[in-house]
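> here you go, sequence then predicted model.
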Amino acid sequence: MIQKRPPGYRPDFLPPDPTAPTPVPTGHRPAVPMTAFRPPAPLSPPPAIEAPTEDARPHRAGRRRGTALVATCVVLSVLAGTGTAYVLDQTDIGPTGDSTRAAVAGAGAGPRATEYAAGRIVPSVVQVTAGRSAGSGFAIDSAGHVITNHHVIEGQESVTLRLSTGRQVPARVVGSDPAADIAVLEIRGSAPAAAQLGTGVPLRTGESVLAVGSPLGLSGTVTAGIVSAVDRRQTTVGAGGMIQTDASINPGNSGGPLVNLDGQVVGVNTAIATYGGQRSGNIGIGFSVPIDRAMQVATRIIAEN
C-alpha cells in the first residue's frame, strides 16, 4: 500500500521552501508583534541634601530621649529581699573625673586572666543572710572581718555567712555607715582567707573587671565586664563618686567585691540602674563604692567598736 504524502511535504534532509507560507497551528493565535523599544527617560538629579536647622538636629532629640531614659531609671539596692529604690535624674549623675583616660593592661592580662582573677577572689567571698535580706561580702583581714553593704544588714545584729566551701558560720554586725552604705561583720570561728585589696591601685575607664557574689542566691557567681566610669557622681547611693561597671550585678550581689584582673578588690558592688521595679534585672549599669573609701569607713568602724 502506498502512503500519500500531505501537500507541501518536503523530506527532512532538504532545506525548507522559502516560498511556502508559514503554517499557523490550529487553536493558537499568532504572537502580538513587539513594539519598538524606547529607552527610559533620563532620571532627574537627586534632591540636594541640606544641613538640618538647629531645631531639627538629631542630637537634640537624642538629648530628650536620654533625659527621659535617665529619669525613668531606678537604682536598686541589689539584694534578694527588702531593698530601697533610688530614682536617678540628671541631677543625680554628673560627669566622670577620668572617663577619657585610656585603659592599660594589668599584670594579669592574658587569655586566662579572668580565670586567674576569679581563682584568687572566690575563696574570700561569702554569702550574707540577714533576716529576710540577702547579699554578699568579702573577708578583709585575718581577724575575720568582712565588708558588706549597710542595706544588706540594716536592722540586724547577727547574720549567717555561707563560705565558698559551703560551710555556714554565724557572724555579728560590728557596725555600719548608712551614708557610705558600708558595714563590717565579724565571723565567729575560722575565717576565710582575706582578699587582696587594691587600695591605691589606679583604676581606668575600659579596664576589665569581675563582679563576684551571690545573685539570686547563687553563691560564688562570677561575671565579667569593664569599668564604664571611675568617678560617677550621683547623690542617692553612697557618698562620693562611684565606680560604674557593665559587669552583671543583680539582687544578691550587694556587698560583694569588684576586682581587677590581678584579683585585687577595687570596689564594693552596691547598686544597679534598672527599668521600673525591684525585680528587674541587670541592664549593664552597676555601681560600686571604691575600695579606698570603703576601707576608710571599715577601718573607722572597727576602731570605734
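That came in fine, so what should we check first? Everything quoted here is computed from the prediction, not taken from an experiment.

> hey, let's count contacts and neighbours off CA atoms from now on
Will do.

> next, count neighbours for Gly155.
The criterion is other C-alpha atoms under 10 Å. On that basis, Gly155 has 11 neighbouring residues.

> try this one next to it:
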Amino acid sequence: MTTTQDFPAMSGSLQEPAPFWRRRTGTVVTSAALVAALFGGVTGGVVGALNASGGGVAAVSSPVALNASSTSDVSTIAAKVLPSVVQVNVRSGQGEGLGSGVVLTPDGRILTNNHVVAGAQQVTVTLSDGRTVDAAVLGADASSDLAVVQASGVSGLTPAKFGDSDRVKIGDQVVAIGSPEGLQGTVTSGIVSALDRTVTVPGTSTGRRDSSVSYQAIQTDASINPGNSGGPLVNAAGEVVGINSAIYSPASDGGQAGSVGIGFAIPSDQVQQIVNRLS
C-alpha cells in the first residue's frame, strides 16, 4: 500500500494555472510569483500552496501514461488518444483563454478542470478534427477542481477510456496531450515520478480565489505547460489514469511558468467518483 508523501521545502511554487488569458489591452497580471496559465495566449493564473513547504501549484496540461519507451509505442498511444482530447476555449470578463478537455460521450460531454471554466461567460470547444462548437458548463466542483461541459450539436465523438489509477506504478512511462500555449494536439512523454503527492492549490469557483483545494496526485516529469490543464493522463492501454491539473515552477519575479519536469494529475479513481454527479 502506498503512503502519502509530503513535499520537502522548495524555493519555487506549486501552481494551479488559471486560464491563459488574452486581452487586447495586454497581459492579465497573476496573483503570485510564477503562474502556469491554462489557456493559450497571454499570461494569467492562480498560485497555490504546497502543504507547509512554501511551494505553490499551477494547473496545466494532462499526461498520458505508457509502459514502453520506444517512439513507436508513444506514437501508437498518441494516435489512439488524440481523437478524445479537445481544446476548451473560454471568454470571461478577464479576456479569452483556453485549456484542454477529455471526451466522455459520443454526444459531446467533456471533462476538464474547474479552474479552466470558472467565471466563464462563454465556452466553446475545438474538436480534434478542427471544428469549433458552442458548449455549456453542465456541472463544476471547485473542491476537486473538476468540471463537465456539454458541446452542442455534435455526435460520433470518440470517448476516452478510463483505467484504474491504483495500478499506476512509479517509473511507468507517461505522455501528456493537450494545448500548451494554444498548440492543440501537442504530445510530450515522461515517467510517473511519484504517487500520492499531497497537492494544495487555491480554489476557484467564480473566477476568483476561494478556499484551497487539496488532493492526492500522481507526479510526472512529462512536459506540462500553460494550456494543458484538463487533459488526460493515460496508460499503455490508452486508458485515462489521471487529469493533469498542476505544475511546480521555480521562484521568479514574474512572467509565465513553463515545465521544469514536476507536474501533477488528479487520479482517475478520484475523477470517476465525481464525474457522474457533475453530469
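Everything's here; your move. If you're wondering where the values come from, they're calculated on a predicted model, not measured in any experiment.

> the residue most central in space within structure 2 in helix, strand or coil?
The centroid of structure 2 falls nearest to Ser229 when counting by C-alpha atoms, centre = their mean (2.3 Å). Here Ser229 of structure 2 is coil, with the state taken from DSSP: H, G, I helix; E, B strand; the rest coil.

> residue in structure 1 matching it?
Superposed on structure 1 with TM-score structural alignment, Ser229 of structure 2 falls opposite Ser254.

> I figured its match hits Gly286, correct?
No: Ser254 of structure 1 sits out of contact with Gly286 when judged by C-alpha atoms under 8 Å, with a separation of 10.5 Å.

> mutual contacts of those two, please.
Asn269, Thr270, Ala271 (C-alpha atoms under 8 Å, 6 or more residues apart in numbering).

> residue in structure 2 paired with the last one?
Read it as Ala271 of structure 1. Residue correspondence to structure 2 (TM-score structural alignment): Ala271 of structure 1 is matched to Ala246.

> its match: helix or strand, and which one exactly?
In the assignment (DSSP states H and E), Ala246 of structure 2 maps to strand 239-249.

> list the helices and strands the next helix or strand after that strand packs on?
Tracing the chain past strand 239-249 of structure 2, the next element assigned as helix or strand by DSSP H and E is strand 263-267. Under the contact definition 3 or more C-alpha pairs under 8 Å, 6 or more residues apart in numbering; DSSP states H and E, strand 263-267 of structure 2 sits against strand 209-220, strand 239-249.

> need the next SSE after the longest one, C-terminal direction.
Using DSSP H and E, the next helix or strand after strand 209-220 of structure 2 towards the C-terminus is strand 232-234.

> how about residues contacting that following strand?
61-66, 85, 101-102, 163, 174-178, 240-244, 265.

> one more time with 6 Å, if that's ok
Identification of contacts with strand 232-234 of structure 2 by C-alpha atoms under 6 Å, 6 or more residues apart in numbering yields Ser62, Pro63, Val64, Ala65, Val240, Val241, Gly242, Ile243.

> what's the answer for stretch 197-213 of structure 2, then?
Residues outside stretch 197-213 of structure 2 that contact it (C-alpha under 6 Å, 6+ apart): 5, 48-50, 57, 115, 118-119, 142-143, 214-217.

> which pair of those residues spans the longest distance?
Greatest spatial distance in the contacts of stretch 197-213 of structure 2: Gln5 and Gly119, 32.7 Å, computed using C-alpha to C-alpha.

> what range in structure 2 matches stretch 161-178 of structure 1?
Using TM-score structural alignment, stretch 161-178 of structure 1 pairs with 125-142 in structure 2.

> distance between the ends of the matching stretch?
21 Å (C-alpha to C-alpha, to the nearest Å).

> now the strands for structure 1?
In structure 1, the strands defined using DSSP state E lie at 73-77, 85-87, 125-130, 133-139, 145-148, 158-162, 168-177, 182-187, 208-213, 221-232, 242-245, 257-260, 265-275, 286-290.

> which elements pack onto the shortest one?
This means strand 85-87 of structure 1. If contacts are counted by 3 or more C-alpha pairs under 6 Å, 6 or more residues apart in numbering; DSSP states H and E, strand 85-87 of structure 1 sits against strand 73-77.

> who does the strand it packs on touch, helix- and strand-wise?
Against strand 73-77 of structure 1 (3+ C-alpha pairs under 6 Å, 6+ apart) you get strand 85-87, strand 265-275.

> structure 1: which residue goes with Leu104 of structure 2?
That one, Leu104 of structure 2, aligns with Ile140 by TM-score structural alignment.

> ok, the nearest residue to its match once chain neighbours are set aside - contacts?
Once flanking residues are discounted, Ile140 of structure 1 sits nearest to Ala194: 4.9 Å by C-alpha to C-alpha, 6 or more residues apart in numbering. Contact analysis of Ala194 of structure 1 by C-alpha under 6 Å, 6+ apart lists Ser124, Ala139, Ile140, Asp141.

> in CSV: those residues, plus distance to Ala229 of structure 1 and neighbour count.
Shown next, in CSV, are the contacts of Ala194 of structure 1 (distance: C-alpha to C-alpha, whole Å; neighbours: other C-alpha atoms under 10 Å):
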residue, distance to Ala229 of structure 1, neighbour count
Ser124, 26, 23
Ala139, 26, 28
Ile140, 25, 22
Asp141, 28, 16
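
> which of these lies closest to Asp292 of structure 1?
Set against Asp292 of structure 1, the nearest of the contacts of Ala194 of structure 1 by C-alpha to C-alpha is Ile140 (12.5 Å).

> now the closest one: how far from Val146 of structure 1?
Counting by C-alpha to C-alpha - Ile140 of structure 1 and Val146 of structure 1 are separated by 6 Å.

> same thing with Gly217 of structure 1?
From Gly217 of structure 1 to Val146 of structure 1 the distance is 18 Å (C-alpha to C-alpha).

> do the same with Ala229 of structure 1
Using C-alpha to C-alpha, Ala229 of structure 1 is found at 26 Å from Val146 of structure 1.

> repeat for Ala298 of structure 1
Taken as C-alpha to C-alpha, the span from Ala298 of structure 1 to Val146 of structure 1 is 9 Å.

> before we move on, what about Leu210 of structure 1?
Separation of Leu210 of structure 1 from Val146 of structure 1 (C-alpha to C-alpha) stands at 19 Å.
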